[in-house]
Every structure is written in C-alpha cells, then in structure tokens.
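J.: Predicted model and sequence follow; I will ask about them next.
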Amino acid sequence: MKYNVLVAAIAALGLTQCAQTREVSASNSATLAHAYEDHFLIGAALNEDQIYQRNAEIDAIIRTQFNSIVAENCMKFERIHPNQGGFFWDEADAFIAYGEKHDMAVIGHTLAWHSQTPEWLFLNDEGDNVGREELLKRMEHHITTIMHRYKGKVKGWDVVNEAVLDDGTMRQSKFYQIIGEDWVEQMFRIAQKADPDAELYYNDYSMAIPAKREAVHALVKGMQEKGIRVDGVGMQGHISLEGPTIDEYEASLVRLAELGLVMITELDVTVLPWPGTELTAEVSMSVEFQNEFNPYKDKLPADVSNQLTQRYKDMFALFLKHEDKIDRVTMWGVTDGATWRNDWPMEGRTDYPLLFDRANKAKPAVAEIISLTQSDDETSD
C-alpha cells in the first residue's frame, strides 16, 4: 500500500515537473525573440523616443520581443554629420548603449545614401560640386570616423542604401554623378578597411522586381569577384496586402542568397490604398492628401485585420522555409503609432503596418507568427 502511494507520489511529481517545463517553454515562446532564437534574429528599427525609453510600454515590447535593433534615423548622414565641422553623437551613442545594455545585435544604418544627406557634402566653398577625389576623401572621413567610434559594438552596417532603380539601372545620385559608376565599390572598400570585423551589407527596396534583383546581384557579385567584401544583401520589406506575391519574393530571396547572408530589412505591410500604379519605397515621393486614400481613420475593419494577419503569417512561413539563408528579419518600427507610413507618401493618413497597435498591444499576427515555430517544434519531437 505504501509502495503504491509512493509510486503515485513520484508520478505526480513527474507530471508536475513536466507541466512546469511546458509552462516555461510556452512562456519563452510567447515572444518573437524566444520563438525565433533558433531560426534567425528578430529586429526592430528604433526612433529617438524609443532609444531614450520615453514610453515604458513600448520599451517593454522592444526588450522582450526583439533581439536586434537598427537605427531608424539617428545614424543617417544629416543627423550624425550635419555640417562639415563635426559630428553629432548623442542619439547614436544612446542607440549603441541601448543595444549593449540589453545584449542585442546592433545594426548600423546607413553609411552612404542619396537621401537625408546634407548639401555641404557635395559642394565646395563656391557652391559648386566638388570633384571625385574630394568627395571620396569626405566619405572616407565620414565612414571611417563612425565605424571606428563603434568598432566592436556593431554587428553589421548597411554600407550603401538604394543605389539601384526599379528598372535595374543605377540611380543618378550625386554620388554617381561625381564619383562615377564605381561609387558603390568605393564605399565598400572604405568600410572594409575601417572595420574588417563588422559585416557589410547592401540594402534596397522593391527587390522582388526581377530587373532590380538581377542588377543588385550583378553589382554585388562584381564587387565580390574583385575581392571587395560584401557579406550580404538587405531585402527591404515595405510591402502591401497584395504585393509582391510570395513566389516573387521567394525567387529574389533565393537568388540573392547566392551572394551570402540575406537580411529581411524594413518590414512593414501597408493596408491602405496606394496612390499610384506601382508600390515603391522611394522617400522622395509625395502626394497631396485625399480622403479616399485614408479609409480607416478610426479603426481597422475586421476583414482587413484578418488579411494583415494572414499576410504576415505567409511571409514568416516563407522566412522559415528559407531560414538557412536568412540571418535577420527586422520590422521597420515597433508600433503603428510611430510608423513612417502614417505620413508617407501622403501626410495625415492612418496606417496599420506593424505587429503592435497604437495601444501598444500585440496584434493577432504575433501569435500566428509564433505558432509557426511551435508547429516546427512539435513536428521535430
């Protein structure tokens, strides 16, 4: 009798321990970071309010849901190097400190980009364009100074951002006009010398367009064949409910993975009607406000919310399918209340593109995305 009681007690203890183990496991997998820790990094772009932890609820989301961060604006040229006389370090230093404090993979964005770059960079004292050698000298100073300051603290850098147009031709930026066709190559040479240990990336939008994909592939492969280190490509994920299709995105992901790491960067899903014929992420685009393009001023209808959930689930299912090719998936923002899509390309709109809403609550998509990894775990068991 005592033996049976003892056996029952041991069995009960075992069941309790198993239950506790399951509870811990469920608790850990209840965040994006824990659910995907064996698959790829989950990142978010941080703005200044988030870097300085001005909202406790949003800060809790960042610390629990993400294990990688990227600078949304504070490292862009006009912010960190606003005049020729010196740098503004406060925000970037705080960003780096935040990542170190919370043991996150830190991504630098961006060292060379045609937009959000001050005019002084390209002009001499007379107001004329500088020559090739002078611009290369200025860019070497810019890139080297920043990379040296944060050496050993940044996992990787978006060295060049958006140098290729959707039709596959090179963007006729000031960099291109002054330095020449090899300007992208020159930026990577400088970055490689500045920090040999940091990963170096090329980053661009609309990468599911075949012409653009192939042009970027040729650009990066050409540099690699010259011995210039390009560790991978960032595929910006500024997408909509309708496009690009999963097949189109997958074709580019697989193709670009031939070059090295693939990062899904700047991921958000606009739910609003698009005021144009082709979806783009060209920041210079600006359209006058029209009510017809702002249909969800008060809240998102249930059917559209369901579409958003399914869209995110389909995208993350694709990422898991190709997890061997993907190093990181980064959301371009944290909550809908502070997304750039509210004011681009039309100021005053109300968009719902991210995984956390304006009340700082997880959307249904979060649980669905997490469930994809739990299904994998159950299958492997």
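T.: That came through fine.
J.: okay, CA-based contacts and neighbour counts for the rest of this
T.: OK.
J.: residue boundaries of the strands in the stretch 201-350 of the chain?
T.: 232-240, 261-270, 326-331 (DSSP state E, counting those that start in this stretch).
J.: Which secondary structure elements does the helix or strand where Ile69 lies sit against?
T.: Using DSSP states H and E, Ile69 sits within strand 68-71. For strand 68-71, the elements it packs on are strand 41-46, helix 90-101, strand 105-113, judged by 3 or more CA pairs under 8 Å, 6 or more residues apart in numbering; DSSP states H and E.
J.: also this one, for the comparison:
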Amino acid sequence: MRLTNYYLLLLTLIILSSCNAQKENNVVSLKDSFKNDFCIGTALSANQIEEKNEKEDSLIKKEFNAITAENIMKSMFLHPAKDKYDFAMADKFIAYGEKNKMFIHGHTLIWHSQLASWMAEIKDSIEMKNFMKDHITTIVSKYKGRIDSWDVVNEALNEDGTLRKSVFFNTLGEQYLVDAFKLAAAADPKVDLYYNDYNNEEPAKRQGNINLIKKIKAGGGKIDGVGIQAHWRLESPSIETIEESILAYSALGLKVAFTELDITVLPNPWDLKGADVNQNFEGNAKMNPYQEKLPDSVQVKLANRYASIFKLFLKHKDKISRVTFWGVHDGQSWLNDWPIKGRTNYPLLFNSNLKPKKAYQSVMKLKETNE
C-alpha cells in the first residue's frame, strides 16, 4: 500500500512538472498576444542595448518584438563632428535586434533637436545640402537591409500645422523635406520611410502633416508611413480624434505607427501639450503628487485609458504597423524629468520594479475577450 502511494505521488509530481514546463513554454506576452495584429515595440537605453541588467533584458525579450533606440542614433551621438561618425552603439543596437529577431526601427535622421553643435551652425544652403547628402546616405547605406524602417524627418511641424523654422528650413526651405526622403530611398530602396511627430493627431497639426506628405510625394519623395508619437494624457486626446487621424493618414495610402506611446498621470504646467524636449518648468509639490506610489484610483484610470486606446488599435489593426512604448518601465521614462525635473511619473505598462501594472492586464484582457 505504501509503495502504491509512493508511485502515485511520484506520478503526480511528474505530471505537475510537465504542466509547469508547458506553461513556461507558452508564456503569455504582449508580443505574442498581438502577433497577428501589429508589432509591439519599446525604446531601448544604452544600458539596455548592452544588456547590463539581466532582469530588464529578460523582460524586453519576453514582451517586445520591435525596438527603437531611445537616444544613441540621434545625430549628436552618431555624427558628433563633421568628419567623424561614431557607429559603436548603433552597431550594438542593430546586433541586439538581429540576435533576438526583432523589428528594428531607426530613429532619427533629420531632427532639429539633439543636433551636434556643428550642425546647428550651418548657415549656407550648399553646405546644408552637402551635409544632408553625406549624413543620410552614409547612415542609411551602412545599415541597408538591416533596419526595417526609418524616421527620416522628425518634428518638422508647429502646432498650427505650419513648418517649423529649423536650421534645415532656414537654409533650404521646405525642399529639405523632399530631399531627405529622396536621399533615404536612394540609399536603401526597400526600407520603410516615416515622417514622425507629436500631436499630429490634433486637427490643425494633422492637416499640416497631410499637406506635408502631399508635398513630399509631389516632389518625388518616397514616404511609406506616419509616426504618431502618442505622448498622451489620461483624458486627451479623445479616442475620436485619434481614430480620425488613423483614417486620414491611411487614406493617403500610408502605414500608421504609434511610435513613442506613454500616458502621463501627472498634472501639466499651464495645460502644456506636446513633447518639445526644450521646454522645462520649475516644480512644486502640487506638480509631483505621487512621489511614493500611484494611488489605486489613478491606476484604474490609467488601465481604462490604455484599454480604450488598444481597443481602437485593434479596430484598425489593418492600418497600423507598429505600437512602440517609449521605454520599458516607469523608472526609465523621460517623463520623470520632463517638463519638470525630478518628478515621479507612471506612464507605462510596467512599474519601476519591472512588474506588470493594472494597465498591462487591461491591455492583455482585450485579446482574451476577442479570441
């Protein structure tokens, strides 16, 4: 009798072990849940690219199948001097994506911010043309066939839809936009080319974005998609406004990507909207209300907001190529220091301890109910 009980216990343990192993092999994740809908991406810091934190690295590989470099491919890092490129970190970023079979997005080729100081000082149109040709051709050619899509131009519009008076516009006029897309396409004809901006879901800026796209196409430029950064808030923009933008951009024959998704839960000074990294404001206690933790009531609001957004994304999954979060976890988020330094924000699906939040569960439940 004792021997029989022993074998029964042993058999039970074997079955349990097998079930647990099967569960581990079928771990539910964002990338697997949405694999038939669109890519799920994240922005990687330099430390994450170099795999310096084992737990972060494990989370990235488990949850995401697309990556964007948070900073290291911006011109101040990639092209620090006129006759010098530094590809060391970019090479590691590409290698990381290839090793993990991820969609690799290049961010960004032409942007007025985070420029190397020598670029901002260019005043002559011929010199600017030569810079753009060398910069875009060198970088895109180097990673030809290895990068899946590029932000060719980033944030070229003002909030009213007019063109920003950047160093590129001031030297070349609006032609620089056409030239940038032509140069990128010539360097890698097969890579997808995007225009990327914040608040370009808002009506005035959206119309300016549509006008810009039409000018690029009319000038012979190749443009495959629009990136909506999606630095959003708990109450705005409305789901209707976001949907109108998806439909408007898709109607132009373009892919739509949500490229830098995060949702601030903190109050904004003077009702600030947007993502201009050059804006900063002095802080006070009222502007940093959740220093220790996020109250459950706000966790629920954040979860409901993410659920509404992803419900819309699933509705239009045939038009959306990629949804990328701007950071892996709350502790990494740029919103802890913008537009007020030293605050504690909670804009992503994972907390600073890498644990999934209510918002994560709300997004995942959408797939459970749809299947």
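T.: Ah, there it is. The shown structure was predicted, so the numbers you read here are calculated from the model rather than taken from an experiment.
J.: Next, the TM-score between them, please.
T.: Overlay of the two chains. TM-score (TM-score structural alignment, normalised by the length of structure 2): 0.92; 354 aligned residues with a CA RMSD of 1.8 Å.
J.: ok, back up a step: among the helices and strands packed on strand 68-71 of structure 1, which comes closest to Asp231 of structure 1?
T.: Closest to Asp231 of structure 1 of these is strand 105-113 (CA to CA; 13.5 Å).
J.: so where is whichever helix or strand comes after that closest one in structure 2?
T.: Next in sequence after strand 105-113 of structure 1, counting helices and strands by DSSP H and E, comes helix 132-149. Taken onto structure 2 by TM-score structural alignment, helix 132-149 of structure 1 occupies residues 125-142 there.
J.: Which residues does the matching stretch contact?
T.: Stretch 125-142 of structure 2 is contacted by residues 79, 109, 122, 168, 171-172, 180, 183-184, 186-188 when judged by CA atoms under 8 Å, 6 or more residues apart in numbering.
J.: Ok, which of the strands of the stretch 201-350 of structure 1 comes nearest Thr16 of structure 1?
T.: Going by CA to CA, the one of the strands of the stretch 201-350 of structure 1 nearest Thr16 of structure 1 is strand 326-331, 36.5 Å.
J.: what's the longest helix in structure 2?
T.: Secondary structure assigned by DSSP state H gives helix 2-25 as the longest helix of structure 2.
J.: quick one: the helix or strand following that helix aligns where in structure 1?
T.: Going down the chain from helix 2-25 of structure 2, the next helix or strand is helix 30-33, by DSSP H and E. The aligned range for helix 30-33 of structure 2 in structure 1 is 32-35, by TM-score structural alignment.
J.: Nearest residue to the aligned partner of Thr108 of structure 2 in structure 1 in space, please, no chain neighbours.
T.: Alignment note (TM-score structural alignment): Thr108 of structure 2 maps to Thr110 of structure 1. In space, and not counting its chain neighbours, Thr110 of structure 1 is closest to Asp158: 5.0 Å by CA to CA, 6 or more residues apart in numbering.
J.: Go ahead and confirm that neighbour touches Asp204.
T.: No - using CA atoms under 8 Å as the test, Asp158 of structure 1 is too far from Asp204 to be in contact (9.6 Å).
J.: any common contacting residues for these two?
T.: Common neighbours of Asp158 of structure 1 and Asp204 (CA under 8 Å, 6+ apart) are Gly234.
J.: circling back to that earlier point, and for the match of Thr108 of structure 2, the neighbour number?
T.: 23 (other CA atoms under 10 Å).
J.: ok, now which ones touch it?
T.: Shown in contact with Thr110 of structure 1 (CA under 8 Å, 6+ apart): 75-77, 157-161.
J.: now structure 2: which of the residues you listed match?
T.: Conservation of the contacts of Thr110 of structure 1 in structure 2, assessed by both residues aligned by TM-score structural alignment, their matches' CA atoms under 8 Å: retained contacts are 75-77, 157-161.
J.: For these, give me a markdown table that also has neighbour count, secondary structure and distance to Gln17 of structure 1.
T.: A markdown table is the format used below for the kept ones among the contacts of Thr110 of structure 1 (neighbours: other CA atoms under 10 Å; DSSP: H, G, I helix; E, B strand; the rest coil; distance: CA to CA, whole Å):
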| residue | neighbour count | secondary structure | distance to Gln17 of structure 1 |
| --- | --- | --- | --- |
| Met75 | 22 | coil | 48 |
| Lys76 | 21 | coil | 51 |
| Phe77 | 25 | helix | 54 |
| Trp157 | 22 | strand | 45 |
| Asp158 | 23 | strand | 46 |
| Val159 | 24 | strand | 50 |
| Val160 | 22 | strand | 52 |
| Asn161 | 20 | strand | 51 |
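J.: quick one: stretch 305-315 of structure 1 aligns where in structure 2?
T.: Stretch 305-315 of structure 1 covers residues 299-309 of structure 2 once aligned (TM-score structural alignment).
J.: Have a look at how far, on average, the matching stretch is from structure 1.
T.: With mean CA distance after the TM-score superposition for structure 1, stretch 299-309 of structure 2 departs from structure 1 by a mean of 0.6 Å once superposed.
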